[in-house]
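**Q** Need a 3D model of the sequence below.
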Amino acid sequence: MQKLTSDDLGRILRECAGESEKFQWDETVLDTTFDELEYDSIAILEAAARIQQEYGIRVEDESIPDLVTPRAFLDHVNRLPTSPS
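**A** Now for the predicted structure:
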């Protein structure tokens, strides 16, 4: 299974919702909340859908509200199994 990296998540979020005007995506943002980074729940849901398409990893919609930082999101995603193709 390919691990989702911070760079991958940043790229996907930029593609889904654009660049945050307050922050540049790097390792320092991993513990910043998505709200502070100006990514709303719709952006996170879109990112989850893109991750499923690109990586075959399904992030359940119900888990999204608990994943409030990029680090929490990455940790969660990287523990999930890939879906069979």
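**Q** Every contact and neighbour count from this point should use C-alpha atoms.
**A** Fine.
**Q** Could you find the closest non-adjacent residue to residue 1?
**A** Leaving aside its sequence neighbours, residue 1 sits nearest to residue 82 (C-alpha to C-alpha, 6 or more residues apart in numbering; 6.9 Å).
**Q** check contacts around that neighbour.
**A** Residues in contact with residue 82 (C-alpha atoms under 8 Å, 6 or more residues apart in numbering) are 1, 55, 56, 57, 58.
**Q** swap in residue 47?
**A** When contacts are counted by C-alpha under 8 Å, 6+ apart, residue 47 is found next to 9, 12, 13, 16.
**Q** here's the other one to compare against:
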Amino acid sequence: MATQHFTLEDLKRILLEGAGADENVDLNGDILDTEFEELGYESLALLETCGRIEREYAITLDDSVMSEAKTPRALVAAVNEYLAPVAPVAA
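**A** This next block holds a predicted model:
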């Protein structure tokens, strides 16, 4: 079974498609640990981003993901937790 993996590049693409980019922010720079608010993405933009991630990757994120994932690194890690295959339970 193929395992999906969510990357920073995937996140950047979805952010740009959903909310665009603040012209004062370079998403190609080192943004992994920069808070979304500093990048110009408020809660509504992040809500749209999470919705796009859910649709594209066929997952359902907990509401806490949006409120707790304050940086791209945290959001990428959270999404990848949902995409990780569940190990079968031994009988």
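**Q** TM-score for this pair?
**A** The pair, once superposed, lands on a TM-score of 0.86 when counted by TM-score structural alignment, normalised by the length of the first structure; 82 aligned residues with a C-alpha RMSD of 1.5 Å.
**Q** Alignment lookup: residue 8 of the first structure to the second structure.
**A** Using TM-score structural alignment, the partner of residue 8 of the first structure in the second structure is residue 10.
**Q** where's that match relative to residue 18 of the second structure, distance?
**A** From residue 10 of the second structure over to residue 18 of the second structure the distance is 12 Å, taken as C-alpha to C-alpha, to the nearest Å.
**Q** give me the number of residues near the alignment partner in the first structure of residue 35 of the second structure?
**A** The pairwise alignment with the first structure assigns residue 35 of the second structure to residue 33, based on TM-score structural alignment. Residue 33 of the first structure is surrounded by 16 other residues when neighbours are defined as other C-alpha atoms under 10 Å.
**Q** ok, how many other residues are close to the residue nearest to residue 33 of the first structure when sequence neighbours are not counted?
**A** In this structure, residue 33 of the first structure finds its nearest non-sequential neighbour in residue 69, 4.5 Å apart by C-alpha to C-alpha, 6+ apart. Around residue 69 of the first structure sit 18 other residues, with neighbours defined as other C-alpha under 10 Å.
**Q** Please name the residues that touch residue 34 of the second structure.
**A** Listed by C-alpha under 8 Å, 6+ apart, the contact partners of residue 34 of the second structure are 71, 72.
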